[in-house]
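>>> quick one, what's the 3D model for this:
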Amino acid sequence: MATYEVPPWAADGERPPLAVRPLHLALAAFVATVPPFSPLFASLAAAPQYAAVEASFLFAFLVAAVLASIAVIVRALQARPRPWRRSRVTAVCVVAYLVGLGVFEALVFAGQPMPALALAAGIVAGAALPVLAAEWARAVEGPMASSLALCAFVAVLACFGSWMLALLPVEGVALAYGICALVGAAPVAVTARAGAPAVPVRRARQAVERLLSVTWLPLLGIAVFAFMVTVIAHSAFGVARASLVGGMLAALVVFAACFLWGKRPLLPWCYRVLVPVMAAVFVVLGSFPAGTFPKDASVVALYVFYIVLALIGCALLLAVVRARELPPNATVGLGVAVATAAALAGFVLSEVLAVTDDFGPWATVLTGAFVSVLLVFLGKTAWAELVSVPEDGAAPEEGAGAGERAGATPEAVAAEDLWTESTVQDALEARCAALAARFDLSPREAEILVFLARGFSPAYIAKELVLSVSTVRTHVRNIYRKLGIGKREELIHLVDGA
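So this is what the prediction gives:
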């Protein structure tokens, strides 16, 4: 039987995964100004005192960001944290971040170098970064598909905007940088007033273990990306920074994955297809002789590879924030801590210790090491799926519900039925919504009920919603208890009769 390959958003019967809002434009401005990852920040190098104060500012910024991230994580994971006014704390952090960046901009045009003041400005701005990042994550959180599309949109806008603004004289770059910093930081002071309620944490250790079990590979990718962009600055064919060109190409690749080729669940597909393909492109291009076009293009391919990893990691963090398994501050704080710690390591090696003048040859070594870890992970995952015993309810039995076809997987069956018979999908969701209202299911339980009614297993639901399998099983048990049933067949009959 033929099956239809449909985009993930069409299979859900929802709108496309990205609906651009003004808030997203402000997020792109924020991303374009975060040192040391901002290409626009590096464009201030032509300023008179940049070389004298840049190292002090960046070192203090990264150290403060790492320590502040750790403090945010520890506080978020406390069983009974002391109450605090989010709006007030966020407003203070916005002011601190803008003051720190503003002082640095003033110092690069000062009459004489003032590294001590640059050090203080870096501490103030870096300490505010984790709170701003957490508030941005709260403001734009969403499912994996929409989060990945959003990250790609922000990346292409930030890279293209930075490329255009970098063509201005250094005074114009400084003015544009200050405006982008203000536009990117100010909105979170408003969004913090209407945030989601706090997520209680009973066992901090188990909570961190659940988070790492879902995010360790993307976090590793973010760390490698942060390290490499700190120690290596390449030009793409002599026309622009390789990071800018690579960022735009990576965004286009991710857009294609979200809208055209992405399978569900999207995250495992990215690991198994998208990331290995990007690594293979870099390896093939890098094997050509020096001085040839493919060899030069391999530098851009390297940045594409790392930025795709970073986009997947950022999207996953947004999806985890939406899942509400952990406090958003803990989730985002972990991501910021990993990224800034890796950037700090690269900064210390290249600027402080001056281990080598050219880290270029190490790029291939680091990429090979990461790909090796990825291959081991994929092999272990494939073997686990091969030898694992199918879970109860992993596939609907014959006659168990709508959308069933002999010889086809539940995922393929659901995709075909939802693509060809949208009215059936609407009816199924309506019946599930009626049951959820009648039996007082929580919003998350109502969402999982729809997946169960379609015949999906807890493992699949966990991958799709970016939850741990144990959390999904807990929700399933609660659903069965509230509905007064004990088996999948009873659930299907209950949904059919709703």
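>>> CA atoms for contacts and neighbours, from now on please.
Will do.
>>> pull the longest helix from this protein.
Longest helix in the chain, counting residues (DSSP state H): helix 293-323.
>>> can you show me the strands along the stretch 201-350 of the chain?
235-236, 240-241 (DSSP state E, counting those that start in this stretch).
>>> gap between Gly142 and Ala185?
20 Å (C-alpha to C-alpha, to the nearest Å).
>>> between these two, which is the more surrounded one?
Per other C-alpha atoms under 10 Å, whichever of Gly142 and Ala185 has more neighbours is Ala185, with 27 against 24.
>>> one more, please, to line up against the first structure:
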Amino acid sequence: MADGLAKTLAGVLGFGLCKTALGVAYLTAMGSVFSNVGFISELSFMTPMLVASLATASLIVLGARRGRLSPGSLKQYPAVLALSLGFLFGGANLLPGLPEDALALVCGLLCGFSSTVLNIVWLDVLSAERDVAAPTIQIIGALIVQCVLIPLAVGVDRFWAFGAPIVAVCLSALLLAYKKRGMVFPARNILAPADSPKRRDLALAYLCVFVLVGVVGILHTAVLGSQSEHLVGDVNMWVPLAVATLVTLLMAIVALRRPHPTSVYRVCLPLLLVVLSLLPFFGDALGGLVGLIVIVCYDVCGMVFLLYIVDCSRRLDLSAYLLAGAYLGGSALSLLAGLGIGSVLRALSVDYGLSLLTLLAFAAIYPLAGVFMFGLRKIQRRSTTDADESARSGVDVREDASKCEGKHEANAFTQGSAEEIQSELRVIDDILESGVEVIAGENGLTRREREILGYLARGRSARYIAEDLVISENTVWAHVKRIYAKTGVHTKQELMSSVEQAALRKRQQ
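Just a heads-up that it's a prediction; the model follows:
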């Protein structure tokens, strides 16, 4: 018990220190600058950083797919060394004879490599936790630690800005080594789930976050050096970080440890569409509000996606290397594309006298609207169709039951064999029970939740369950909500269909 608590605290502090060091590296270009325009510190630093991140993530995904990287085998120490060297080169100016662009290139490459490896290593460790709630607690706690420490590191003197992150990442490495001691890493699948709805769910989550990252890149790069730079330049980066951390915390509580990115997109995308559509008309009047809203949405989606990666790794039994590598590599590619498009828009505005805000609004609105209208809506319709198909597929189990019931009637009226009736009823119950066991195991249900799932699979009401288990109806509903959240369903019919499908799969094995 004490060891478990100590390792949970090690996860909170260790991941928090790691995120703090990486955040400072990102915002200060490895301690070399102290002014930024939103997320942009130096383009000459960010471009090689994103290229290095994309290359590193691709290599990790490739290694996992080929079986060369098993869970828990990726080492953090090269990344810790790279990040420390980057801060020494950028902040302490250990390479005084190197031109600024060359120094930015070196620091960017070191930052991209180290941030990708460290994030993936931590997410892999968190996904291997035995307790279902532990990863969420540690991620939320780490985000709070990051929110508190980043302004302290960035807002002080130059020595503190490059010295503190080095200390932070070294302490984080020690805490991670302690946390991994004795940890068992389960083998994970290296292929996408065979179930079509689950594949579509993954594709939608990744598509939305990539589009949002690209739009953020377009906005930031397009306004650099223009009279509209204040849209993101006036934003104090700690404010959206604090707001996003609070929102993510509330979502984790409300969603019972499993906030889904799609629920964030359904709020963020319409909000962004409204704000961006006002840019051509009220851009200057809106001021930093535009940048604040965009950055908050970006931060929230990024934070929730950390929870989503760990949840998918556990729930779908997928390699965290694949999930985290795809997220970090895809985000780097999307941000690179956004930076390129933003630079083109800025050049068009200067060369042809076009309104930068109008160009920016169109370039950002179309991809967001496309994902919102044709992505979220279409997937939602397909999910509804899949639910109907699941219900129909459950007919096979019900047919078995009806056949048994038909036999029951025949036996009752012709032979009156009570023993045979009871035997066949037990067959029906065993079919449902096997589905309940599968669903409970796949989704990490507690003993009480698994017990209540058995009642729900048989169509029992909350009142019946409360009376049979001698607990309050409110307690039953609380457990039911947790079961819905963990299994990703919204109605009892969907839950019953899921149990029936699981039972069929087990019978076919």
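>>> and the TM-score between them?
Here the TM-score for the pair of chains, by TM-score structural alignment, normalised by the length of structure 1, is 0.63; 412 aligned residues with a C-alpha RMSD of 5.1 Å.
>>> and the strands of the stretch 201-350 of structure 1: which comes nearest Ala158 of structure 1?
Of all the strands of the stretch 201-350 of structure 1, it is strand 240-241 that lies closest to Ala158 of structure 1, at 13.3 Å by C-alpha to C-alpha.
>>> how far does that closest one sit from the chain's center?
24 Å (C-alpha atoms, centre = their mean, to the nearest Å).
>>> likewise stretch 181-192 of structure 1?
Chain-centre distance of stretch 181-192 of structure 1: 20 Å, with C-alpha atoms, centre = their mean.
>>> for stretch 494-507 of structure 2, same thing?
That offset, for stretch 494-507 of structure 2, works out to 27 Å (C-alpha atoms, centre = their mean).
>>> list the buried ones in it?
494-504 (16 or more other C-alpha atoms under 10 Å).
>>> distance-wise, check Leu353 of structure 1 relative to Ala342 of structure 1.
Using C-alpha to C-alpha, one gets 15 Å for the distance from Leu353 of structure 1 to Ala342 of structure 1.
>>> these two: which has the busier surroundings?
Ala342 (23 against 9).
>>> how about the more buried one, what's its match in structure 2?
Applying TM-score structural alignment, one finds that Ala342 of structure 1 aligns to Ser334 in structure 2.
>>> contact partners for that match?
210-211, 213-214, 217 (C-alpha atoms under 8 Å, 6 or more residues apart in numbering).
>>> still touching in structure 1? Go through those residues.
Using both residues aligned by TM-score structural alignment, their matches' C-alpha atoms under 8 Å, structure 1 keeps these contacts from the contacts of Ser334 of structure 2: 210-211, 213-214.
>>> among those residues, which are located in helices?
Counting by DSSP H, these place 210-211, 213-214 in helices.
>>> give me the residue at the spatial middle of structure 2.
The centroid of structure 2 falls nearest to Phe305 when counting by C-alpha atoms, centre = their mean (1.5 Å).
>>> who's in contact with it?
260-261.
>>> distance-wise, check it relative to Gly283 of structure 2.
Taken as C-alpha to C-alpha, the span from Phe305 of structure 2 to Gly283 of structure 2 is 30 Å.
>>> cool, His260 of structure 2 as well?
Taking C-alpha to C-alpha, one finds His260 of structure 2 at 32 Å from Gly283 of structure 2.
>>> before we move on, what about Ser73 of structure 2?
For Ser73 of structure 2, the distance to Gly283 of structure 2 - C-alpha to C-alpha - is 49 Å.
>>> what about those two, which has more around it?
Each of Ser73 of structure 2 and Gly283 has its neighbours counted (other C-alpha under 10 Å); Gly283 has more, 20 against 11.
>>> now that one: closest residue in space, sequence neighbours ignored.
With C-alpha to C-alpha, 6 or more residues apart in numbering as the criterion, Gly283 of structure 2 has its nearest non-adjacent residue at 7.0 Å, and that residue is Leu357.
>>> pretty sure that neighbour contacts Leu279?
Yes - Leu357 of structure 2 lies in contact with Leu279 (C-alpha atoms under 8 Å); the separation is 5.9 Å.
>>> between those two, which has more neighbouring residues?
Leu357 (25 against 22).
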